[in-house]
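Novice: coords below, sequence missing:
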């Protein structure tokens, strides 16, 4: 995986979530998700391939790319944040749920009162995982909770890929990549061979070398400026200022999101 010629060291990959099914009211889906809240993430692979960062870009932010086609969204992100986007992947609802089901589910830790029977570990199928990552609560607190759930889900996916031995097999990664990406090629889209390379980096760094952060509710806000500035200069995100603002939980390493 090669970085582009400009915009700082490392490689940046934009993941855009969309509803790939036709019909129905805007923002709704028969699985029960709020499809307007599908994850929008920027992945940064460090120049030395010793660190991977996942930055949540909440669709509720005042960002033009959250409302435009993927190609235009890539351009908007680069223009507003000055972060180069080397590749992008557009993931729709059917491919997301199919990929989770292909892993035979993903186990997450759910919060709740100590005696709540729903508290603790839970294995989610594709439709349940979609509802888990897309459900939104009221105002900024709800946005921050949704971002943290998305981060926990990503950390759980990495754990699942490791325990199932998927990351150790380029063939299995490629098979899963075809489920996620289809036959994507050209115009800056992430390809299956590139996903295999990315999986190799993730396997080497593990959850200890994976960071999760949020750009907050505005791409051009002070929190976003700090996060994107560190990405441009290929610096770690953990250890940034704790004053994250509404909708932006503090950066964490992947190990902090593991189930206890």
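Specialist: Right, received. Where do you want to start? This is a predicted model, so every value here is computed, not measured. Numbers count the residues shown, from 1 in each chain.
Novice: Only C-alpha atoms from now on, for both contacts and neighbour counts.
Specialist: OK.
Novice: Quick one: the strands in this protein, in order.
Specialist: Assigned by DSSP state E, the strands in the chain fall at 11-18, 40-45, 52-56, 87-92, 106-110, 120-124, 210-214, 252-253.
Novice: These: which one's closest to residue 81?
Specialist: Among the strands of the chain, strand 40-45 comes nearest to residue 81, with 11.5 Å by Cα to Cα.
Novice: of all the strands of the chain, which lies closest to residue 150?
Specialist: strand 52-56 (8.4 Å).
Novice: if I pick the closest residue to residue 47 other than its chain neighbours, what's in contact with it?
Specialist: Closest residue in space to residue 47, ignoring its immediate chain neighbours: residue 10 at 4.0 Å, by Cα to Cα, 6 or more residues apart in numbering. Listed by Cα atoms under 8 Å, 6 or more residues apart in numbering, the contact set of residue 10 reads 3, 44-48, 234.
Novice: if we can go back for a sec, just send the strands of the chain back as JSON lines, with distance to residue 190 and mean neighbour count too.
Specialist: Converted to JSON lines, the strands of the chain look like this (distance: least, Cα to Cα, whole Å; neighbours: other Cα atoms under 10 Å):
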{"stretch": "strand 11-18", "distance to residue 190": "8", "mean neighbour count": "23"}
{"stretch": "strand 40-45", "distance to residue 190": "12", "mean neighbour count": "23"}
{"stretch": "strand 52-56", "distance to residue 190": "16", "mean neighbour count": "26"}
{"stretch": "strand 87-92", "distance to residue 190": "5", "mean neighbour count": "21"}
{"stretch": "strand 106-110", "distance to residue 190": "23", "mean neighbour count": "20"}
{"stretch": "strand 120-124", "distance to residue 190": "26", "mean neighbour count": "14"}
{"stretch": "strand 210-214", "distance to residue 190": "20", "mean neighbour count": "26"}
{"stretch": "strand 252-253", "distance to residue 190": "25", "mean neighbour count": "20"}
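Novice: try this one next to it:
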């Protein structure tokens, strides 16, 4: 009887042990329950007790636990990936919102009360900007978020830099055409005068009206920067490298501009683009200097060294948005679309040129530039038709070379 009882109790003990282990597995599966180690102890191999067959119920519990653990790992990885993607997208969107929202807007820049015959039709493709650099001869910034003086006051500023920037519909190139400040043109309501006088007399509306009547090209948007912003932008990108092809006198500073490559900070670059009296072609060479500077800045801004360095990129973007003002019809969304559409354009994809010139003259005691009516007619037509690539390929132009005076 005792032997029979002993033989009958051994299976019961094994059943109790299996039930106890199954209970521990169930507790580990419950939220907040004790954590079950992967093995059942040093005496086990692969979860089995030597000499004891594993219970089918325990095998199912163990497999279920492994499946849950695998799902948790996969779910965690997916959550991390999604969070990372959202952070990247969110940061990019914040940057777009932050910087486009910071750009200063100028109200009422477009002319009003203009005869219908003097209003050009929209171009057949792309957009055309009028880029204006104003010389207030003041240390007070007049453009951008940091402006401490109006962008324009009658007689206080002249537009020393005027460029028509045509961005074609394909978003692959950009064409920059400088209008010499001394160009002798018809200024509405003032007769004939130098082009830069239009801004001094009537601010952005009169300058836009003058350029549109001259070219019959619709100006879609205006961008303005003054010399204070010019200096800061140059310094923000760590200065620029500009190559001078021959030694010339330096009227705005001491010494000479020696032939060779110069690394210029903001003050030096300002002297460089203001210079014209010591240059062989005067105002025409100065416009090429302005283009040369713009190209040098773009090269620096778009370089991997700037874009891959968060601190440099932030400083550069801060100064751009602090220094530049645009018309108030250029919304944040339109500005974002413009930036995104031109994201692959590099300075090598840009063509810099002067408007065709017939010669020079003295009128009313002033040295002036005479635009070539025939040459400019073909240029303006190419802008209107968004065929600037064909125009550049088929015409002899006063283009910016690799080096300028």
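Specialist: Thanks, I have the structure now. Predicted model, so just to flag it, every value in this text is computed and none were measured.
Novice: Now do the alignment partner in the second structure of the residue nearest to residue 47 of the first structure against residue 208 of the second structure, distance only.
Specialist: Alignment note (TM-score structural alignment): residue 10 of the first structure maps to residue 126 of the second structure. Using Cα to Cα, to the nearest Å, residue 126 of the second structure is found at 18 Å from residue 208 of the second structure.
Novice: rewinding a little: now the strands of the first structure in a markdown table, with distance to residue 99 of the first structure?
Specialist: Listed next are the strands of the first structure as a markdown table, based on distance: least, Cα to Cα, whole Å:
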| stretch | distance to residue 99 of the first structure |
| --- | --- |
| strand 11-18 | 14 |
| strand 40-45 | 17 |
| strand 52-56 | 19 |
| strand 87-92 | 10 |
| strand 106-110 | 10 |
| strand 120-124 | 12 |
| strand 210-214 | 21 |
| strand 252-253 | 24 |
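Novice: Contact partners for the residue mapped onto residue 233 of the first structure from the second structure?
Specialist: Counting by TM-score structural alignment, residue 233 of the first structure corresponds to residue 385 in the second structure. Neighbour list for residue 385 of the second structure: 123-125 [criterion: Cα under 8 Å, 6+ apart].
Novice: sorry, back to before: which one, of the strands of the first structure, ends up nearest to residue 178 of the first structure?
Specialist: strand 87-92 (11.5 Å).
Novice: where do the helices sit along the first structure?
Specialist: For the first structure, the helices defined by DSSP state H cover 70-81, 93-102, 126-134, 139-163, 170-181, 192-205, 222-232.
Novice: To residue 53 of the first structure, which of these lies closest?
Specialist: Nearest to residue 53 of the first structure among the helices of the first structure is helix 222-232 (8.5 Å), distances taken as Cα to Cα.
Novice: how close does that closest one sit to the second structure?
Specialist: In the superposition with the second structure, the average deviation recorded for helix 222-232 of the first structure is 1.7 Å (mean Cα distance after the TM-score superposition for the first structure).
Novice: Stretch 87-101 of the first structure too?
Specialist: Here stretch 87-101 of the first structure, set against the second structure after superposition, deviates by a mean of 1.1 Å using mean Cα distance after the TM-score superposition for the first structure.
Novice: Now for the equivalent of residue 300 of the second structure over in the first structure, how many residues are close by?
Specialist: Under the alignment (TM-score structural alignment), residue 300 of the second structure maps onto residue 160 of the first structure. Other residues near residue 160 of the first structure come to 18 when the count uses other Cα atoms under 10 Å.
Novice: what's the distance between the nearest residue to residue 160 of the first structure once chain neighbours are set aside and residue 132 of the first structure?
Specialist: Among residues not flanking residue 160 of the first structure along the chain, residue 106 sits closest, at 6.5 Å (Cα to Cα, 6+ apart). Residue 106 of the first structure is 11 Å from residue 132 of the first structure, where distance means Cα to Cα.
Novice: What of residue 217 of the first structure?
Specialist: Relative to residue 132 of the first structure, residue 217 of the first structure is positioned 20 Å away (Cα to Cα).
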